[in-house]
Each structure stands twice: as structure tokens, then as C-alpha cells.
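Engineer: can't give you the sequence, but here's the structure:
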């Protein structure tokens, strides 16, 4: 009897409208330099449910989120998801334009996800917690909130 092959479905993701809009622009501008990675980001953006920034749950990974996860190797890590110009692996700042960065966006605490590293190996990560600083509200949304008061 052939062994059963278990296929993991990607969990549903939620995207803040401001993150979605900015990430679409980044993916489109990056497409000519690295089409494969741009396509991965576009794939994630297409499957995400986009909601108003103020309606994103506190435990959803968005740009600027700090999250703790455990890898399939038993390693515990804490990283912050950032835009490309802010990336610094020594400080735990992971760019959205990396395979793991693309895999992180829109997930919630408790989710597990498989992602393929640049060397072709597949890894599984389980998210323990997500911290979204209050400063993650985009400046345009903050201005909207001030104007509404």
C-alpha cells in the first residue's frame, strides 16, 4: 500500500488595507528584478482578505509586527516583519521580500505554515504570539483618525 501523502493547506490570512496597497506596489515594482519572489508575494496578496486597518485583529501579522515562532527544528525565534529598506537580520528584522517574510504576512497566533527557503528546503513554523505596536497605524490612517475627532 502506498504511503499517504499529507498536503498542508495554507491558513486563511487577513491583510490591512494600507499594507495590501503598499505591498501590491512593491510586488509590481520588484517583478522585473525577481519575478519568482514577486509572484509569491502576489499570490499571498491575492488570497488574503483585505479589511480596514482598524478592523485587523491584534494577533494578525502585519507590517511592523513582532512575532514569536517555533520552527520544525525546535528553535524559538522572535522577528519583526519590515519593508525591504528596514531589513536587518542581526536585529531580527525580516523583509517582506524574503521567502519567510512573504509567508508571515496575514497569519495569526496559533497558525502553522510551511515555507520554502532559498536553498529549496521546506520548513514548518508555528506562531506562538504576535505583537503589533500601536505605532503600526499608517500615518495616513492616523491623520484620518485625527480629522474624524
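Structural biologist: Thanks, I have it. If you're wondering where the values come from, they're calculated on a predicted model, not measured in any experiment.

Engineer: rest of the way, CA atoms for contacts and neighbours
Structural biologist: Will do.

Engineer: helices and strands around the helix or strand hosting residue 78, which ones?
Structural biologist: For residue 78, the enclosing helix or strand under DSSP states H and E is strand 76-82. Applying 3 or more C-alpha pairs under 8 Å, 6 or more residues apart in numbering; DSSP states H and E, one finds that strand 76-82 makes contact with strand 66-71, strand 93-95.

Engineer: what segments of this protein are strands?
Structural biologist: Remark: strands assigned in the chain by DSSP state E are 14-16, 49-51, 66-71, 76-82, 93-95, 112-116, 122-131.

Engineer: who touches the first one?
Structural biologist: When you say that, I think you mean strand 14-16. 45, 48-53, 55-56, 60, 62, 105-107 (C-alpha atoms under 8 Å, 6 or more residues apart in numbering).

Engineer: the residues you listed, buried ones only, as a ChimeraX selection?
Structural biologist: Selection command for ChimeraX covering only the buried members of the contacts of strand 14-16, criterion 16 or more other C-alpha atoms under 10 Å:
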select :45,48,50,53,56,60,62,105,106,107
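
Engineer: against that first model, consider the following:
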């Protein structure tokens, strides 16, 4: 599984500083249990451009946001909400930040895509179609 893709091949990401701190702490807590996802999340938070909640650019995936994306390998479009592990419920469309796709989506903007490993280690291109921030949801 090629999890060491260089930062230059991944799009610039943006994060809310307080969320990045919480996600780094969470990643360290699960390092023994989920070493690959932990490493991915730590790497993503380390390379992100930081913002306050008020200055985060529009259309950026943050915690609690609803994200519509397409998996180019299958053409399937999905809409999920990115949540902390205790709120995850795949049947309700809430995916944990501690999954490869969750860690891959955080910080991306509408229109960006990323190659990201799935649970089987195959790389898939995910293209962000629409992001609805948590404060704009019903």
C-alpha cells in the first residue's frame, strides 16, 4: 500500500486550527490500533493551511460537513457527513475521520480530487463535487 505519496502530489488543503489540534490528538490516541490512518491524519494536519472557523474558505471539507464526491473508479457518487468516531454511522451516511476516506477528504475543496487508498489498499480518485458546511445544514 503506497501511503507515502509526497505532499507535492496532493492538493493544498485547509483546516480550522482547533479541529486540526483535535484531530492530531485523536490520531495519536489511535496510533497503536489504527497506525496507517493515524499516520495519514497526522500528515494531513501537518501540511494543511490553518484558519479560524470564520476565515475557512467556502467549500472546504471540515468536521461535520456534508460532502458529495464521486469515486472515479466506479463513477459512483456519494454524500457523506464527516464526523468524529463516536458519531459515525455508515447506514446514516456519517463516516468517521478515522477511516481512510474520512482522513482523505478533510481539508479538500470543491473541485479538488485526491488519490487515496481504500480499505483494501487500492488507490481511488475521489473528486469533491459539493461541500455543505455544518452551519449551513438543516
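Structural biologist: Thanks, I have it. Because the structure is predicted, anything quoted here is derived from the model rather than measured.

Engineer: can you give me the TM-score here?
Structural biologist: After superposition, the two chains reach a TM-score of 0.88 (TM-score structural alignment, normalised by the length of the second structure), with 130 aligned residues with a C-alpha RMSD of 1.7 Å.

Engineer: follow-up on the earlier one: and of the helices and strands packed on strand 76-82 of the first structure, who's closest to residue 132 of the first structure?
Structural biologist: strand 66-71 (6.5 Å; C-alpha to C-alpha).

Engineer: list the buried ones in that closest one?
Structural biologist: Applying 16+ other C-alpha under 10 Å to strand 66-71 of the first structure flags 66-71 as buried.

Engineer: same thing with stretch 108-127 of the second structure?
Structural biologist: Residues of stretch 108-127 of the second structure classed as buried by neighbour count (16+ other C-alpha under 10 Å): 108-110, 112-117, 123-127.

Engineer: need the residues you listed in CSV (columns: distance to residue 24 of the second structure).
Structural biologist: Conversion of those to CSV gives the following (distance: C-alpha to C-alpha, whole Å):
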residue, distance to residue 24 of the second structure
108, 17
109, 20
110, 24
112, 23
113, 23
114, 21
115, 21
116, 19
117, 20
123, 24
124, 24
125, 24
126, 23
127, 24
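
Engineer: thinking again about what came up before, out of the buried residues of strand 66-71 of the first structure, the closest to residue 135 of the first structure would be?
Structural biologist: Using C-alpha to C-alpha, residue 66 comes nearest to residue 135 of the first structure of those, at 12.4 Å.

Engineer: and that closest one, how far is that from residue 117 of the first structure?
Structural biologist: From residue 66 of the first structure across to residue 117 of the first structure, the span is 20 Å (C-alpha to C-alpha, to the nearest Å).

Engineer: for residue 89 of the first structure, same thing?
Structural biologist: With C-alpha to C-alpha as the criterion, residue 89 of the first structure and residue 117 of the first structure are 15 Å apart.

Engineer: ok, now residue 109 of the first structure?
Structural biologist: In terms of C-alpha to C-alpha, residue 109 of the first structure sits 21 Å off from residue 117 of the first structure.

Engineer: in the second structure, what range does stretch 51-66 of the first structure match?
Structural biologist: Mapped onto the second structure using TM-score structural alignment, stretch 51-66 of the first structure spans residues 51-66.

Engineer: spatially central, which residue of the first structure would that be?
Structural biologist: residue 105 (1.6 Å; C-alpha atoms, centre = their mean).

Engineer: and residue 96 of the second structure, what does it touch?
Structural biologist: Counted by C-alpha under 8 Å, 6+ apart, residue 96 of the second structure has contacts 82-85, 87-88, 102.

Engineer: list only buried entries from those.
Structural biologist: Buried residues within the contacts of residue 96 of the second structure, defined by neighbour count using 16+ other C-alpha under 10 Å: 82-84, 88, 102.
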